[in-house]
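Engineer: Quick one, what's the 3D model for this:
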Amino acid sequence: MKERIKSIILFVLVANSLFLTWFLIFYSPNNEKESPSEYVPRLTFGQELDVKQMIRPKQIIYHLGENSHSLSNTDSEDFKQLEADFDHWSFYEITSISEPIDWTKMIEVEQGIEIVFPFSLPNSVLSSLYKISTTMYLDQINRLWLVLDQNEKVIVYFISDQKDKVYQAETSISSKKLSKYIASGVNQPRYSYYWAFNKERNINTKPIFYLPNEGLEMKKVRKFITPVSIEDYIQLLFIDPSMVRKVYELGNKESVLYTDGSRSMQFFPNKRVFSYFQPVTDNRKQLDWNNDLAASIRFVNQHGGWVGQYQLDDLGFAEATSQPYFTFQQYVGGYPLLTNKYLIGEINIQLVDGIVSKVEQSMTLLDQDLDTKYIKTSSGPELLKKLEQHKIDAKVITSIELGYQVEKKNDVLELFPHWRVRYNQNDEITIPAYEGGM
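Structural biologist: Reported below is the predicted structural model:
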């Protein structure tokens, strides 16, 4: 009797197995689907970019001597020409400076150029930009300062405001070449320098910000929006879109969750923002900023591309996961789109062991200009007066940046010139950069 029951159970199991096999063969969608490494998305919105196109200074300051200064942003021809020469620069005989530098003299008297990055560069990222011959660990560098000394020799200072460290180096850049760089700043609008609030209480470095002596010509822009749907991004980000299901939708439609059983996407319809998650096992591999950055850029290249001009704006470790993250910011006409609640012009990526685990971005993508209008921004002194009205003293300002505040109106994006002012420790305010501004 027992043997007969066992035979019946075995028969049922075998039959069930055969049925499931038959079902998978004939009814599984996209049976011959590609593996993640072979998957090629079917949609493309923008261009492909590489690492060097992403790691860019945010501004170059020309120190012309006699306390005269000018500045160029990322869209100017002088900026692009100087940036193109980075590949030919080399630095050697690098030493750490222990004696205090006379920064006032450096700024007001010495001629040179100051290259300012929007974030502190890890050693490996810095080494990917320039040819650096040293065993010294140059970490968290955010400024390079090239000056002509009394003997007409070029001296370079690698500055880390975060670490309060300064390194001096010799360079392959000739005095003639540096003089040519400096000369390109002569016809640029003049700026004045201001000592920034030294929240790190630095001894060796002196953070600085610069403001124009007179108003600058800048565009106010209205742009069309590239129409993109949540279905488009599901097709881009999931290997087999037909397996994706809507798991839940809140009654007020603030959030919708999609998943294929492994990866997931949380969509916020009101803001048209999504967060994409992909499970990755953390094997605690050694951190490699260069590889992680390349993986982040490659991920966007392979999943729709970059709509417009982006550059790396920040990197670090996410508070919640302690995993490395990268923030990419879009620029229009050489000015950044300032942080906004819709995340327009911003892409945030987290990685685990060199594999993208989270992507957060807006589905509102900038298209062609609808119209533009030239305006004149407020000058530095005018801005400081406005800040006084907001009870913000110049002594507590850490940085000031000119950029675009974004407002969405139906199917049009309006870009208004604004000043972004950071002060005290972590406070921030944006102020219209022209009369009658938003």
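Engineer: Only C-alpha atoms from now on, for both contacts and neighbour counts.
Structural biologist: Will do.
Engineer: Off-centre distance for the one helix or strand Asn290 maps to?
Structural biologist: Assigned by DSSP states H and E, Asn290 belongs to helix 289-302. Helix 289-302 has its average C-alpha position 12 Å from the chain's average C-alpha position, going by Cα atoms, centre = their mean, to the nearest Å.
Engineer: One more sequence to fold, the one below, so I can look at both together:
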Amino acid sequence: MIEKGKSVLLFLLVVISLVQSYFLAYSMPYMEAKVKTELDYVKTEPLGTEENVENLIFPEQLVLHLGDDKHTVFYPSTLPYYDLILTKLQGREFKGMKRDLVNTVDWDQIRRENKGVELRFGRDIPFELLQRVFKIDDDFLFWRDSIDRIWIYSSKSSDEVRTFFFSADGSNVYESERADITIGDVEGYVGFGQYWDPYSSEDGNVYIPDKPISRLLRMEVPFSRYTTEQMQDNLFFDPTTTRTIQDRQDGPQFYTDGKRGLKVEQDGIWMTYTDPVAPTNGENDIIDNVMAATSFVNQHGGWNEKYQLVKEIESESESIIRFQQYYREVPIVSGSSMNFGYMQLTLQQGFVSSYNRSLLVLSNEMKNKSTRQLPGGDQLRDVIGNLDLGGRNIEALFPAYRPSLGKETVVMSPVWAARLLTGEVIIVADSIPASTK
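Structural biologist: Now for the predicted structure:
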């Protein structure tokens, strides 16, 4: 009887111990809620939308080779054909990569004689990032390389489809020997361009329309803007500690929390945010920094239009990442008159040390639209030939919008823009009112 009583008592002690352990374990959050860290001050207000990095990587041009030295060019604004081709290629698989030297093939002969499509990104895209956009074989030994073109063509001589990825430094080319693309696929891509504007190129790099083109509108676009208070709430850990260094209506405005700084200028439409980062000795990885830059924008202002990854400058100490803004699928190029049409971030090992962006939010509404004509043919060649580029060569030509800021609207005017080998983008030629004939 005594032994039975001991057993019951022991059982009760065990139960009481378990109950006490339960309350101790699950009462901890009440204690933790009293502890406040610096990050708890961040109460960011959602402004723009969030974006995935794969949606920021896309070709600036699709060059279609129609055979017999006939060509045309699709831009992101060439809807729906640009999207149809790109979507189809994103669903294909590229396997069995083989590396070779780029000069082992006469590419000028191939572009003149064979039907195919070139995807031109216009900047270095690391293979590891490109894999987020296309289904590229994982078993690939050259991931640290970057590419700037993909060229797919059907060979007249061998009746087969060949697919090549061009390294951005111009030295190597990678062939996907097991890409699931058929001759019928290539014929379909090329078929979209049969009745499009004809383009010509003397060197296979810069393509110029044979005739003027009238596909873009001049328009006035209403806008709203992010306020300085909204950006302070998004960028400073505790906005209540932020103080004004200089606040004048006729000049830049400066704000700081003692460590980070915010400069708002151009009558409140452009901001520069700085956050000093201590130098480190670790590796500065460009891919990690691109991912970190995308995440930072998602959390601090968001994306209020379509953007494209256009610049990745990497050094031992930092990376500079730039995203080009598009409006209605056309890039915005402001020239030197105003800062507008891009975001740029400087990062060190994933930490953002500077952040530049416009505070304007363009409306989808358009006012006072009019059709404009961009020059082509010999007229455009003469304009380009008369440019004083100081020895800098043009590597790409594309239509763009040049913005002009009014009181309530931004005027978007179609222009020809060019990217130089240095990476600089300039405005080459203006548009004129389209003929009514």
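Engineer: Where does the helix or strand just after the helix holding Asn290 of structure 1 end up in structure 2?
Structural biologist: Following helix 289-302 of structure 1 in sequence order, the next helix or strand is strand 309-317 (DSSP H and E). Taking TM-score structural alignment as the measure, structure 2 aligns residues 306-314 with strand 309-317 of structure 1.
Engineer: The matching stretch vs structure 1, average offset?
Structural biologist: Superposing on structure 1 and averaging over aligned pairs (mean Cα distance after the TM-score superposition for structure 1), stretch 306-314 of structure 2 comes out at 1.3 Å.
Engineer: List the buried residues in that stretch.
Structural biologist: Using 16 or more other Cα atoms under 10 Å as the test for burial, stretch 306-314 of structure 2 gives 306-312, 314.
Engineer: Save these as a markdown table, and put in distance to Ser353 of structure 2 too.
Structural biologist: A markdown table is the format used below for those (distance: Cα to Cα, whole Å):
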| residue | distance to Ser353 of structure 2 |
| --- | --- |
| Lys306 | 24 |
| Tyr307 | 21 |
| Gln308 | 21 |
| Leu309 | 19 |
| Val310 | 19 |
| Lys311 | 17 |
| Glu312 | 15 |
| Glu314 | 14 |
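Engineer: Counterpart of Ser175 of structure 1 over in structure 2?
Structural biologist: By TM-score structural alignment, Ser175 of structure 1 lines up with Ile183.
Engineer: My error: substitute Met363 of structure 1 in the last question.
Structural biologist: Per TM-score structural alignment, Met363 of structure 1 is aligned with Leu359.
Engineer: wait, what's in contact with that match?
Structural biologist: 225-227, 268-271 (Cα atoms under 8 Å, 6 or more residues apart in numbering).
Engineer: Swap in 7 Å and give it another go.
Structural biologist: 225-226, 269-271 (Cα atoms under 7 Å, 6 or more residues apart in numbering).
Engineer: before we move on, what about Leu129 of structure 1?
Structural biologist: Phe86 are the contacts of Leu129 of structure 1 under Cα under 7 Å, 6+ apart.
Engineer: give me that answer again for 6 Å
Structural biologist: If you count contacts by Cα atoms under 6 Å, 6 or more residues apart in numbering, Leu129 of structure 1 has none.
Engineer: where do the helices sit along the stretch 301-437 of structure 2?
Structural biologist: Assigned by DSSP state H, counting those that start in this stretch, the stretch 301-437 of structure 2 shows helices spanning 377-385.
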